[in-house]
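S.K.: only the shape, not the letters, is given here:
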């Protein structure tokens, strides 16, 4: 097994095609076919399922891809350290939408100014998607609702969010979920930690939400609430950043449910030099 084989394997895994992978790594297709077969022989397993002209990762291939990416990333990091250059390369971050919109824009601006050679990308989505992205090696790190108790992940708390129930402006104060029993709620998909938190609050108080309408943005949620179509849960910082927030009322959850911490997580043992540089600009919570 060598680094060229790993690069070829990654290319085939990403493209699903020997010909496309060959163009990506600037090799002839026959060379890739031979080297991939040699790699499978060395490992003693089939890494791909071959269907006509397409190659799909076999179960062993999925597992091996994670390690292959980590090995190549470590090699790149080692080259940069030995060369003594400033950090460079890719840093793929994931984030909750609210964190990306309110908390980290100044941080990203400072990072880009300080480390211009690092190519930073940002993907937003629910905590569940971000955690999967880190575990699968698609993301170097992600901002998620924490703590995240997973044996393959490390993390630190970085922000504290006050969670508020957003209702139409003429709604009276809410202190108990039974006051909004059966209300329609607007939320992200089922793998959103804030949605689970909201549903858990209902169940704790012996109440049930009505229909759950899945939305793609907080702006959409707020518009529906202001129109009188239901209620939503979101961080106060997110609500106050949006136009039209003055048309809604915000009611804090009870003390035991009111605050959630946002964590930055990364795969254990896979912290890169780029991620270290990014974390150097953070101010983690005590």
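M.R.: It's in. Just so it is clear, the structure is predicted and the values come from calculations on it, not from any experiment.
S.K.: hey, let's count contacts and neighbours off CA atoms from now on
M.R.: Will do.
S.K.: kindly provide the distance from residue 73 to residue 6.
M.R.: Distance check for residue 73 against residue 6: by C-alpha to C-alpha, to the nearest Å, it reads 11 Å.
S.K.: who has more neighbours, those two?
M.R.: Ranked by neighbour count (other C-alpha atoms under 10 Å), residue 73 and residue 6 place residue 6 first, with 21 against 18.
S.K.: name the element that one belongs to?
M.R.: Per DSSP states H and E, residue 6 falls inside helix 3-15.
S.K.: buried set for that helix?
M.R.: Neighbour counts over helix 3-15 (16 or more other C-alpha atoms under 10 Å) mark 5, 6, 7, 8, 9, 10, 11, 12, 13, 15 as buried.
S.K.: on contacts alone, who are the packing partners of that helix?
M.R.: Here helix 3-15 touches helix 18-25, helix 29-43, strand 54-57, helix 59-83, going by 3 or more C-alpha pairs under 8 Å, 6 or more residues apart in numbering; DSSP states H and E.
S.K.: what residues does that helix touch?
M.R.: Contact partners of helix 3-15, identified using C-alpha atoms under 8 Å, 6 or more residues apart in numbering, comprise 18, 20-22, 24-25, 32, 35-36, 39, 55-57, 65, 68-69, 72.
S.K.: check it against this one:
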């Protein structure tokens, strides 16, 4: 079994066809079929079910694909890192939306001054998407909010921030004496981030601890659109302080305090447990840790 076998297997999985994989790899169809046969013979398992001239991954095939993708990507990583050891190449970073807005621009700017020959490739999306990209080795590491769900990921806390429940100053909840009681949130119109975001996950887990649940009237990946809707009196939302502090200072929003509800959370650095982090990658993570104290000062009420 060789790296060539793994690459052929991954190509067949990606293309869903021996013929298309052969075309992609500039190999003959018999050569691709032979490689798959040799893999199945070597491990004594069936990797594909062949039904009606179509290929379907078996359970063993799905498991093998995880290893094949990881091993292939590690080899590519070794080639890139050894040839361009910490002076050239690219650093692929994934970030959740809040961190991407509040911390990443400054971190990347400072990092680029120290490592001008390292190209930064950023992906900013919700925490669930970033976690999947780290697992698939589409990014070298991620910075996100909330819980980490896969045991193959290493997660390190690097900062803490505060999420706030906010409404327009004229909203009925804003007019009530603070702190509010959890039951005051019942039957309110909530405007929330999409499922899969760290913000949404934390908000729902805090409510669940108080035997509450809500069905949002608005869902959006765009925090700015949520803020504007709340300012117009369309409902209540929960967002990180970093994303609402200017509107709070301008009096467009009011923070709501609910008795017994704590919306603090840890911000995390995540990477695959088998991931080799280069010196330049570690330097970026260390820079994020150094900036964390300033991030906290700027991002918490």
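M.R.: Everything's here; your move. As the structure is a computational prediction, the values presented were derived from the model and not from experiment.
S.K.: if we can go back for a sec, filter the contacts of helix 3-15 of the first structure down to the buried ones and express that as a PyMOL selection.
M.R.: The following PyMOL line selects those of these that are buried, judged by 16+ other C-alpha under 10 Å:
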select buried, resi 18+21+22+32+35+36+39+55+56+57+65+68+69+72
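S.K.: list the contacts of residue 206 of the second structure.
M.R.: 261, 262, 263.
S.K.: same check, this time on residue 24 of the first structure
M.R.: residue 11.
S.K.: which stretches of the first structure form helices?
M.R.: 3-15, 18-25, 29-43, 59-83, 97-98, 105-114, 127-135, 193-204, 218-226, 236-241, 255-258, 273-279 (DSSP state H).
S.K.: related to what we said a few turns ago, let's have the buried residues of helix 3-15 of the first structure in a markdown table, adding distance to residue 229 of the first structure.
M.R.: A markdown table is the format used below for the buried residues of helix 3-15 of the first structure (distance: C-alpha to C-alpha, whole Å):
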| residue | distance to residue 229 of the first structure |
| --- | --- |
| 5 | 56 |
| 6 | 53 |
| 7 | 52 |
| 8 | 53 |
| 9 | 51 |
| 10 | 48 |
| 11 | 48 |
| 12 | 48 |
| 13 | 45 |
| 15 | 44 |
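S.K.: quick check: longest strand of the second structure.
M.R.: The residue-count maximum for a strand in the second structure (DSSP state E) belongs to strand 153-167.
S.K.: I'd like the distance from that one to the chain centre, please.
M.R.: 13 Å (C-alpha atoms, centre = their mean, to the nearest Å).
S.K.: would you indicate which residues of it are buried?
M.R.: 153-155, 158-167.
S.K.: can you check stretch 177-192 of the first structure too?
M.R.: So, applying 16+ other C-alpha under 10 Å, buried residues of stretch 177-192 of the first structure: 177, 178, 180, 181, 183, 184, 185, 186, 187, 188, 189, 192.
S.K.: what's the counterpart of the fourth one in the second structure?
M.R.: What it means is residue 181 of the first structure. Taking TM-score structural alignment, the alignment pairs residue 181 of the first structure with residue 186 from the second structure.
S.K.: now do stretch 28-35 of the first structure: everything it contacts.
M.R.: The contact list for stretch 28-35 of the first structure (C-alpha under 8 Å, 6+ apart) reads 5, 8, 18, 19, 21, 22.
S.K.: tell me which of these is nearest to residue 117 of the first structure?
M.R.: Taking C-alpha to C-alpha as the measure, residue 117 of the first structure sits nearest to residue 8 out of these, at 25.4 Å.
S.K.: roughly how far does the spatially most distant residue from the centre of the first structure sit from residue 19 of the first structure?
M.R.: Within the first structure, residue 30 marks the point farthest from the mean C-alpha position, 37.2 Å out by C-alpha atoms, centre = their mean. Separation of residue 30 of the first structure from residue 19 of the first structure (C-alpha to C-alpha): 9 Å.
S.K.: show me what residue 279 of the first structure aligns to in the second structure.
M.R.: Per TM-score structural alignment, residue 279 of the first structure is aligned with residue 285.
S.K.: give me the number of residues near its match?
M.R.: 20.
S.K.: identify the residue spatially nearest to the most centrally placed residue in the second structure, adjacent ones excluded.
M.R.: The residue lying closest to the centre of the second structure (C-alpha atoms, centre = their mean) is residue 130, at 2.0 Å. Nearest residue to residue 130 of the second structure, sequence neighbours excluded (C-alpha to C-alpha, 6 or more residues apart in numbering): residue 94, at 5.7 Å.
S.K.: report the contact partners of the one you found.
M.R.: Going by C-alpha under 8 Å, 6+ apart, residue 94 of the second structure touches 122, 123, 124, 125, 130, 133, 134, 139, 140, 141, 142, 143.
S.K.: widest-spaced pair of those?
M.R.: Across those (C-alpha to C-alpha), the longest gap, 14.9 Å, separates 125 and 140.
S.K.: which of these two has more neighbours?
M.R.: Shown here are residue 125 of the second structure and residue 140; by other C-alpha under 10 Å, residue 140 has more neighbours (24 against 19).
S.K.: residues in contact with the nearest residue to the more buried one once chain neighbours are set aside?
M.R.: Nearest residue to residue 140 of the second structure in three dimensions, chain neighbours excluded: residue 92, at 5.2 Å (C-alpha to C-alpha, 6+ apart). Applying C-alpha under 8 Å, 6+ apart, we find residue 92 of the second structure in contact with 120, 121, 122, 123, 138, 139, 140, 141.
S.K.: equivalent analysis for residue 258 of the first structure, please.
M.R.: By C-alpha under 8 Å, 6+ apart, the contact list for residue 258 of the first structure reads 162, 163, 164, 252.
S.K.: residue 270 of the first structure too?
M.R.: With contacts defined as C-alpha under 8 Å, 6+ apart, residue 270 of the first structure is in contact with residue 70.
S.K.: one more: the one 3 residues further on?
M.R.: The neighbourhood of residue 273 of the first structure, defined by C-alpha under 8 Å, 6+ apart, consists of 77, 87.
S.K.: also residue 185 of the second structure?
M.R.: Applying C-alpha under 8 Å, 6+ apart, no residues contact residue 185 of the second structure.
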